[in-house]
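**Q** fold the following and give me the result.
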Amino acid sequence: MTESSVHPALWPAPHATGTVDATVTVPGSKSVTNRALVLAALAAEPGWLRRPLRSRDTLLMAEALRAMGVGIEEGVGPDGSGETWRVIPAGLHGPTTVDVGNAGTVMRFLPPVAALADGPIRFDGDPRSYERPLTGVIDALRVLGARIDDEGRGSLPMTVHGSGALDGGPVAIDASSSSQFVSALLLSAPRFNQGVEVRHTGARLPSMPHIRMTVDMLRAVGAQVDEPETGGEPNVWRVSHSALLGRDLTIEPDLSNAQPFLAAALVTGGRVTIPDWPERTTQPGDALREIFTAMGGSCELTERGLTFTGSGRIHGIDVDLGEVGELTPGIAAVAALADSPSTLSGVAHLRLHETDRLAALTKEINGLGGDVTETADGLHIRPRPLHGGTFHTYDDHRMATAGSIIGLAVPGVEIENVATTAKTLPDFPQMWTGMLGA
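**A** Coordinates of the predicted model:
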């Protein structure tokens, strides 16, 4: 059975006929899984990843590392606790080609790893990957001693000519278009001969929680990191040369992928529980507790997980999403159903994500009768009565889930290419209909 027969080109978004009352188990975090894979591949000893996310982005990362010589064995953990990947570090080598798909973590985190390999590593991917910014990583690696052939594009496709080691040292970059530029250099830095000092020189740095995630995970495997959050110099991160430890790591649920399910409680005035919501986390999705509460719900975090309850009303919000930009599509979808206008700001960098998310949200919500306008760094949303129609996704998983949220309240919404959710949430259509009791 083909993917298109399972998820037709136009997927009728389920319309909620009552309040949602469900428990939804969300798979592991893509951001944590892909960082953990890189760190385990660079470690001095084998490590275990328990409950990793199996999605397009994480499988692309795993296959890329395998192509460079890393052993990744998939199976059940030694204690029978569910799916576990054993990562066995090995000498990194080429020649090989890495398919990044349209995964920002793969296209940005792996060129520094490739610089440590012995031999050429070619990077290629989906057509959209050619349009996504990569200059920050390319220029930084050249300063640190790497040889890269990108034919002057500053983007994919390109070849990293690994020499088996990298000098490292200080480097200044403008990471205002993606915090992944900083994380990319930090993750491999313990293996650089001089470590690294990364200095951000541009405008506001977006998605800071993801950099905090990188720093926390580096420290957990034995790296020494000096960073602004712990009294270091502003916009400067230093990682010392050191060996990395193999870890036995359980991957947290992906809190950003919990967003549509929490939104369902808000939209329908119902209740949704997400098991295993961590008490402390660096995931940007944790901000949903505060944001969705301000929009009309309430939440309770217990040993069972996070239970979010809608009040039956949705309020508009004026919020700076600069640190949690990936949540913007879902928040915009909820805001289009609110009882008052919303302004979402601080997210100009979303124009460079899987698609231009600001333009896409404006076009698709307005296509259903909405009133959304782009601002310099975000969206202004004035709620209007919406009607059915086609909601295009532009091969962007978060556009697909945003359209599905609107479909709960608006009959006749059809999602074009819902299968794109496989990027980070492979079973989304089944999970969505299951939540509704269908």
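
**Q** CA atoms for contacts and neighbours, from now on please.
**A** Noted.

**Q** break down the stretch 1-150 of the chain into its strands, ranges please.
**A** Along the stretch 1-150 of the chain, counting by DSSP state E, counting those that start in this stretch, strands occupy 10-12, 21-23, 47-50, 71-76, 83-88, 96-99, 118-124, 147-149.

**Q** how far away is residue 419 from residue 9?
**A** Distance, residue 419 to residue 9, by C-alpha to C-alpha, to the nearest Å: 8 Å.

**Q** check residue 67 too.
**A** 33 Å.

**Q** looking at those two, which has the bigger crowd around it?
**A** residue 67 (19 against 15; other C-alpha atoms under 10 Å).

**Q** also this sequence, please, to line up against the first:
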Amino acid sequence: MTAHLPWTAPTAAQPVSTTVRLPGSKSMTARALVLSAIAVGPSTLAHPLRARDTEMMAGGLRAMGVNVSTVDDDRWVVRPDTLQGPAHVDVGQAGTVMRFMPALAGLAQGPVTFDGDPSVRQRPLRPLIDALGSLGVSIDAPATGSLPLTVRGTGRVAGGEVVLDASASSQLVSGLLLAAPSFDRGVVVRHVGPPVPSAPHVRMTVQMLRAVGAGVDDSARDVWSVEPGKLTGRGWTIEPDLSGAMPFFAAALVTGGSVTLLGWPRSSAQPVDRLRALLDQMGGEVSLGTDGLTVRGTGVVHGLDADLSEVGEMTPVLAALAALADSPSSLRGVAHIRGHETDRLAALARELTALGAKVTDTADGLEIEPRPLTGGVFRTYEDHRMAHAAAVVGLAVPGVELDDVACTSKTMPDFPALWSAMVTGK
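**A** Down below sits the predicted model:
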């Protein structure tokens, strides 16, 4: 865990006008690391995300015998080897490590233990533990179905068909699919329950599996089938992180400025069309040009009425925008973000209310009625997305003091410097 670092969010004196080059997508980096670890031959990751979550993933793979070189910030190299135990994987606060690595550990020759920061022990893991057990993986876990746990790897996983409720996190599905080509019989995953949140992340998993030669059938709703087979090492080009870009895009709306995210691809596995629709409803304009993805604002933010189930990671920043809007907002479909780094709905309601907004925490979202806001301490709960939300509010409200900005190192270690440079123009 990093030491807490208080920080006063800078207030914008004029419209921001900037181009930013942000770190690579956490989701793509994590998936590329896992797939590279079980491929035949080496793989490279160009423009990966170097942050706490991905360092934890690389460290976990190294502990299990995979050669992961991260010496070059902009080009990581993965050379797969036989997965080995005994090993210990520190997941930190990373849901991707906690949910992607246990299936790999079943393929290791020996026991692999998992644990992380105290808060991560509260995050949903039982469906994955039970699913791996039904596929032939022996796991020792507490009765709560959470970390810490030990996977007793035997060097192989039988695989087969499994039914689970993945309504708490799409990572429960992706964690099974990513390792499935190395299972004896592959896997058929059937989701039964409320809708799987963050569906674009599962689509990203499927696309990346196919890119390394896996046979994947996702034609039936809530059913994913992965055939057993060899994966091919390859070069991955990691896209900029769309969720990480959200606070910067929000700055364009709040200040009536323009922000361009450099290096955005013409075709993306991330939910850019959904982002475009949401920001358009709030008064922004999103365009894709040769230089990147640009968001422009007018300085007037409109309220938002939307189901955010596919883009739950964007909820904190959208809630911050809603608190600065000219009309009420209704954000729905994100009950699952109660199980993220913190209960984000309760935390957002508490902190935005403390600054003066009227916020109602509903079963699956937030009702936000804008009111005049004042500065004050905004607690981040060791959650990078809460820090992003506070920074957005601080653009328009002087004196917003984050109790900890160091938590942004989870996905963007340079966030405070990048943000201050954008706001001050220096």
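
**Q** TM-score for these two?
**A** Once superposed, the chains reach a TM-score of 0.98 (TM-score structural alignment, normalised by the length of the second structure), with 425 aligned residues with a C-alpha RMSD of 1.2 Å.

**Q** wait, which of the strands of the stretch 1-150 of the first structure is closest to residue 300 of the first structure?
**A** With C-alpha to C-alpha as the criterion, residue 300 of the first structure lies closest to strand 21-23 of the strands of the stretch 1-150 of the first structure, at 13.7 Å.

**Q** now that closest one on the second structure. Mean distance?
**A** In this overlay with the second structure, the average offset of strand 21-23 of the first structure from its partner residues is 0.6 Å by mean C-alpha distance after the TM-score superposition for the first structure.

**Q** chain center to that strand: distance?
**A** Distance of strand 21-23 of the first structure from its chain centroid, counting by C-alpha atoms, centre = their mean, to the nearest Å, is 25 Å.

**Q** now do stretch 375-388 of the second structure
**A** Worked out by C-alpha atoms, centre = their mean, stretch 375-388 of the second structure lies 17 Å from the chain centre.

**Q** all helices of the stretch 301-426 of the second structure, in order?
**A** Using DSSP state H, counting those that start in this stretch, the helices of the stretch 301-426 of the second structure run over 315-323, 344-354, 384-396, 415-424.

**Q** the stretch 51-200 of the first structure: helices as residue ranges?
**A** 56-67, 104-115, 135-143, 180-188.

**Q** dump the ones you listed into a markdown table; add distance to residue 288 of the first structure as well.
**A** Shown next, in a markdown table, are the helices of the stretch 51-200 of the first structure (distance: least, C-alpha to C-alpha, whole Å):
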| stretch | distance to residue 288 of the first structure |
| --- | --- |
| helix 56-67 | 23 |
| helix 104-115 | 22 |
| helix 135-143 | 30 |
| helix 180-188 | 21 |
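
**Q** make a markdown table from the helices of the stretch 301-426 of the second structure and add distance to residue 159 of the second structure and mean neighbour count to it.
**A** Output for the helices of the stretch 301-426 of the second structure, formatted as a markdown table (distance: least, C-alpha to C-alpha, whole Å; neighbours: other C-alpha atoms under 10 Å):
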| stretch | distance to residue 159 of the second structure | mean neighbour count |
| --- | --- | --- |
| helix 315-323 | 36 | 26 |
| helix 344-354 | 35 | 21 |
| helix 384-396 | 36 | 27 |
| helix 415-424 | 41 | 17 |
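
**Q** any idea which of those gets closest to residue 360 of the second structure?
**A** Closest approach to residue 360 of the second structure among the helices of the stretch 301-426 of the second structure (C-alpha to C-alpha): helix 344-354, 6.5 Å.

**Q** out of the helices of the stretch 51-200 of the first structure, which is closest to residue 151 of the first structure?
**A** Nearest of those (C-alpha to C-alpha): helix 135-143, 11.6 Å.

**Q** ok, residues contacting that closest one?
**A** By C-alpha atoms under 8 Å, 6 or more residues apart in numbering, the list of residues contacting helix 135-143 of the first structure from outside reads 108, 111-112, 147-148, 154-155, 171-175, 181, 184-185.

**Q** hmm, 6 Å instead?
**A** With C-alpha atoms under 6 Å, 6 or more residues apart in numbering as the test, helix 135-143 of the first structure has contacts from 154, 173, 181.

**Q** can you pick the most crowded of those?
**A** In the contacts of helix 135-143 of the first structure, the most neighbours by other C-alpha under 10 Å go to residue 181, 27 neighbours.

**Q** what's the matching residue for residue 300 of the second structure over in the first structure?
**A** When the first structure is aligned by TM-score structural alignment, residue 300 of the second structure is paired with residue 313.

**Q** now residue 69 of the second structure
**A** Alignment note (TM-score structural alignment): residue 69 of the second structure maps to residue 73 of the first structure.

**Q** tally up the residues packed near the residue lying closest to that match once chain neighbours are set aside, please.
**A** Nearest-residue entry for residue 73 of the first structure: residue 86, 5.0 Å, with adjacent residues in sequence omitted and distances by C-alpha to C-alpha, 6 or more residues apart in numbering. Residue 86 of the first structure: 20 surrounding residues under other C-alpha under 10 Å.

**Q** as CSV, the strands of the stretch 1-150 of the first structure with distance to residue 309 of the first structure would be great.
**A** Shown next, in CSV, are these (distance: least, C-alpha to C-alpha, whole Å):
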stretch, distance to residue 309 of the first structure
strand 10-12, 26
strand 21-23, 9
strand 47-50, 30
strand 71-76, 35
strand 83-88, 31
strand 96-99, 41
strand 118-124, 44
strand 147-149, 51
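
**Q** out of the ones you listed, nearest to residue 436 of the first structure?
**A** strand 21-23 (7.7 Å).

**Q** now that closest one: which residue numbers in the second structure?
**A** Using TM-score structural alignment, strand 21-23 of the first structure lines up with residues 17-19 of the second structure.

**Q** and what of stretch 386-399 of the first structure?
**A** Mapped onto the second structure using TM-score structural alignment, stretch 386-399 of the first structure covers residues 373-386.

**Q** first-to-last residue distance for that stretch?
**A** Its start and end residues considered, stretch 373-386 of the second structure measures 17 Å (C-alpha to C-alpha).

**Q** can you pull the buried residues of that stretch?
**A** 373-386 (16 or more other C-alpha atoms under 10 Å).

**Q** counterpart of residue 51 of the first structure in the second structure?
**A** Match for residue 51 of the first structure (TM-score structural alignment): residue 47.

**Q** and that match, how far from residue 329 of the second structure?
**A** On the measure of C-alpha to C-alpha, residue 47 of the second structure and residue 329 of the second structure end up 36 Å apart.

**Q** hang on, the earlier thing: need the residues that contact the match of stretch 386-399 of the first structure.
**A** In this structure, residues lying in contact with stretch 373-386 of the second structure by C-alpha under 6 Å, 6+ apart are 341, 351, 355-356, 387, 398-403, 407-408.
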